[in-house]
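Novice: A predicted structure for the sequence below; I have some questions about it.
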Amino acid sequence: MTDTRQPVTSRPWGTSPDGQPITLYTLRNRNGLQADIMDYGGVVVRLLTPDREGNPGDIVLGHDRAEPYFSLETSPYFGALIGRYGNRIAGGQFTLDGKTYQLPLNNGPNSLHGGERGFNQRLWTGRPSTGEDGPALELTYLSPDGEEGYPGNLSVRVTYTLTEDNTLQIDYEATADAPTILNLTNHSYWNLSGDAGRDVLGHELTVRADHITPIDETLIPTGELLPVEGTPFDFRHPTAVGARVDGQGEQLRFAGGYDHNFVLRGEEGLKAAATLHDPLSGRRVEVFTTQPGMQFYSGNFLDGSIVGKGGQRYGHRWAVCLETQHFPDSPNQATFPSTRLQPGERFTSRTVYAFTAR
């Protein structure tokens, strides 16, 4: 059954902490899929897809209003755009051309997800459109030189497209006027049950990766590549999220479960990264990306204290994150793919989430 409603609509959705109006945009494709995206933080607030019986359900965690997104205590990056640097930087320091830059330490001894006020806490400029591929929302933001300690003025454009073949496509672009570092991602929390009705321990995950970047006790990569074979990190074949999450070994102990970067197979171009499937609802999301890595996070710090949409409390391991990215702490790891962005260069990447039910 096709959806005849307007492909793109918008409505006021409160005000930001500094008093600026927030807009919530709704994208709908002809098949009835719906994505609600807020210009504050570029947040994917709601994502409606059908189960195997055709019943629509919301498959991402979040809130019914804007205010809870202003605090990490009530919204730990739910659905947000992350930058300038997604994931962790050891000691909050990196060096470019002999100069050392200090970032805020907002995750123990490290800097996480762009600092105290990363891109998830910024108001973006939205421009909706409808094209051949489907309804889209372009978000732009100018991050000034020195913001959260990062050098250079950085112009960022992120475009969400809800395609007519039932994918959410995210295109990232950025340019800078001085050497800087960059690692952009989206931090959606996935629960394919629909409306977060239960935990995700029974969801089956496949990750097309033969190695992870192992971490130390502060969750910073050691610089090594650890083969997944024979470890709890072997998701090369469909495996329940909960099958080994509480297993033995220091890697799971350090993170309290999974919170690790997987080294994706393949080099250039758009490649298959992961598949998440809920056997109960039949919903399935396939992840494709041009990025070299993906952070798999098993909702270890969700503890039931956060009240989300519809009054639902988000319990322990009530969702997973599949964050396509460059590797954590790359500026301090010479063997990792570079995250340096030079003036005159244009950073581009694409991640696609494809939705089906069976």
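Specialist: Yep, it's here.
Novice: contacts and neighbour counts: CA atoms only from here.
Specialist: Noted.
Novice: hang on, Arg84 packs against Phe119?
Specialist: Yes: here Arg84 reaches Phe119: they are 6.8 Å apart, a contact under CA atoms under 8 Å.
Novice: which residue ranges of the stretch 1-150 of the chain form strands?
Specialist: Listed in chain order, the strands of the stretch 1-150 of the chain (DSSP state E, counting those that start in this stretch) span 8-15, 21-28, 34-38, 43-50, 56-58, 81-82, 88-89, 93-96, 99-102, 111-112, 125-131, 134-143.
Novice: make a markdown table out of those and add mean neighbour count and distance to Ile212.
Specialist: A markdown table is the format used below for those (neighbours: other CA atoms under 10 Å; distance: least, CA to CA, whole Å):
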| stretch | mean neighbour count | distance to Ile212 |
| --- | --- | --- |
| strand 8-15 | 15 | 39 |
| strand 21-28 | 22 | 35 |
| strand 34-38 | 24 | 31 |
| strand 43-50 | 24 | 27 |
| strand 56-58 | 20 | 30 |
| strand 81-82 | 26 | 21 |
| strand 88-89 | 26 | 15 |
| strand 93-96 | 16 | 22 |
| strand 99-102 | 11 | 27 |
| strand 111-112 | 25 | 19 |
| strand 125-131 | 16 | 36 |
| strand 134-143 | 21 | 31 |
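Novice: can you put those strands in CSV and add distance to Trp318?
Specialist: Output for the strands of the stretch 1-150 of the chain, formatted as CSV (distance: least, CA to CA, whole Å):
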stretch, distance to Trp318
strand 8-15, 26
strand 21-28, 25
strand 34-38, 20
strand 43-50, 16
strand 56-58, 14
strand 81-82, 20
strand 88-89, 23
strand 93-96, 33
strand 99-102, 34
strand 111-112, 22
strand 125-131, 30
strand 134-143, 28
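Novice: use this one as the comparison:
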Amino acid sequence: MKSLAFIGTLAFSWLALVQGKVPPPDSDGKYTIQAPGIKASFIPYSAAVTNLFVPDRNGTQRDIVLGYDTAVEYAEDKIHPNYGAIPGRYANRIANATYELDGVRYYTERNNQPNSTMHSGTNGWSYRVWNVTNVCHDSITFSLRDEPFSSKGMPGLVLGRVTYTLKPNTWIISIEGEAKTHRTPLMLTNHAYWQLDAFANPFNDTVLNHTFSMPFSKRQLAYDSVAEVNGTILEIPKYGINDFWSSPKQVGANASAAGWIGNCGPGFGGYDCAVTIDHDHLDPKKPQVYSEPVASLRSEWSGIQWDMYSNQAGFAFTSCGFFPKDVLPIKKTQGGPDSANDGFVPTYGCLAVEPQDWTSGIDHPQWGRLPYQIYGPGDGVYRNEIVYKFSAS
């Protein structure tokens, strides 16, 4: 029934679009925009990026984000990994599925084991069909009206908007949220999963051979035994497992280390961490982004690299160690069943990087992050500005 409702919503949207607002999507339900050196496709469901093509060092076009072949598959996906989505209205975790705001205790959906909320629950923004409000050759805008308590425990009306813009070799993401009637948690991000070899590398179909760096992230948020942020902020030691600040290194460089399993939470290996971005003159309430990249990812095999710029004070990142084997199919644009592996995304097959304010900040007011995570009428518009610049050598 869920997929039928989704198809019906799309059909209604298509009719409205054909009547003169914006052009309709293609037969797969996708809108495609492009600029020199880059092409990308998007869908209304979760306002997600579904495909992103850039040339590798030999000029071969590679689709370097994970996703599905058609829009309908996103709504039918029972695992719901938030492929390319805009999670909200409060991204990532809320510990114990509860928080306090202005003296009132709110309870959110327990959709993350063992007892927390992830991405605002199963009716969060990544489960919604957004409206397409504008499309041109190099830009698309989606909007969403989020009614009070449409996600459990989230008061007040919020209007959301995301604009994706392509410039030469560049992807610009502008995410906005405006609380209209009540103070409410508000923290948004883009949840793209990256695979810079597009599963074409015959020697390694994971991201463990990708090189990652985060030069301004020398601190991380500590986790407790059930993978909840516990309020402690730790210095990342030089040469430690989580040290990507002193110099770039491969994602799997420490895969044989004793602390690899359970590094950022129990039950799996690798990374599912949240870090701060420690950089002078940062104000997340202003749309300006850092003048230097706050993270970089590179594949030596394809030669593709992105440099990420952001106006946020931190980000979460995961190396997909929790991905189940032989469950999530690889897109046809990445080889599908004929890809370098068995046609399914492997464990450690991707890297997600989510620029945002400090994860679980509403659980830890002692951090002083509430002015950047709680918005109400008169507080202005929440803005998350992200820029990816691509190159290949």
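Specialist: The structure has been received and is ready for your questions. Because the structure is predicted, anything quoted here is derived from the model rather than measured.
Novice: need the TM-score from the superposition.
Specialist: Scored against TM-score structural alignment, normalised by the length of structure 1, the superposed chains reach a TM-score of 0.90; 340 aligned residues with a CA RMSD of 1.8 Å.
Novice: the strands of the stretch 1-150 of structure 1: which one's closest to Gly308 of structure 1?
Specialist: Proximity to Gly308 of structure 1 (CA to CA) singles out strand 43-50 among the strands of the stretch 1-150 of structure 1, at 10.7 Å.
Novice: and the closest one, which stretch of structure 2?
Specialist: Taken onto structure 2 by TM-score structural alignment, strand 43-50 of structure 1 occupies residues 48-55 there.
Novice: what's the mean distance for that stretch versus structure 1?
Specialist: Mean deviation of stretch 48-55 of structure 2 from its aligned counterpart in structure 1 after superposition (mean CA distance after the TM-score superposition for structure 1): 0.4 Å.
Novice: if we look at that stretch, which residues are touching it?
Specialist: With contacts defined as CA atoms under 8 Å, 6 or more residues apart in numbering, stretch 48-55 of structure 2 is touched by 30, 37-43, 61-68, 83-86, 169, 192, 304, 390, 392.
Novice: structure 2: helices as residue ranges?
Specialist: Using DSSP state H, the helices of structure 2 run over 2-18, 71-76, 370-373.
Novice: export the ones you listed to JSON lines and tack on distance to Leu159 of structure 2?
Specialist: Output for the helices of structure 2, formatted as JSON lines (distance: least, CA to CA, whole Å):
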{"stretch": "helix 2-18", "distance to Leu159 of structure 2": "19"}
{"stretch": "helix 71-76", "distance to Leu159 of structure 2": "22"}
{"stretch": "helix 370-373", "distance to Leu159 of structure 2": "15"}
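Novice: Ser143 of structure 2: which of those is closest?
Specialist: helix 2-18 (12.8 Å).
Novice: which other helices and strands does the closest one contact?
Specialist: helix 71-76 (3 or more CA pairs under 8 Å, 6 or more residues apart in numbering; DSSP states H and E).
Novice: count of neighbours near Ser393 of structure 2?
Specialist: 11 (other CA atoms under 10 Å).
Novice: now swap in Tyr353 of structure 1 and tell me
Specialist: Neighbour number of Tyr353 of structure 1 under other CA under 10 Å is 18.
Novice: check contacts around it.
Specialist: Taking CA under 8 Å, 6+ apart, one finds Thr167, Leu168, Gln169, Val285, Glu286, Val287, Phe288 in contact with Tyr353 of structure 1.
Novice: for Asn106 of structure 1, state which of these is nearest.
Specialist: Val287 (29.0 Å).
Novice: which one in structure 2 is aligned with the closest one?
Specialist: Val287 of structure 1 maps onto Met308 in structure 2, by TM-score structural alignment.
Novice: ok, now which ones touch that match?
Specialist: Met308 of structure 2 touches Pro293, Val294, Ala295, Ser296, Ile386, Val387, Tyr388, Lys389, counting by CA under 8 Å, 6+ apart.
Novice: now the two most distant members of those.
Specialist: Largest pairwise distance in the contacts of Met308 of structure 2, by CA to CA, is 12.9 Å, between Ser296 and Ile386.
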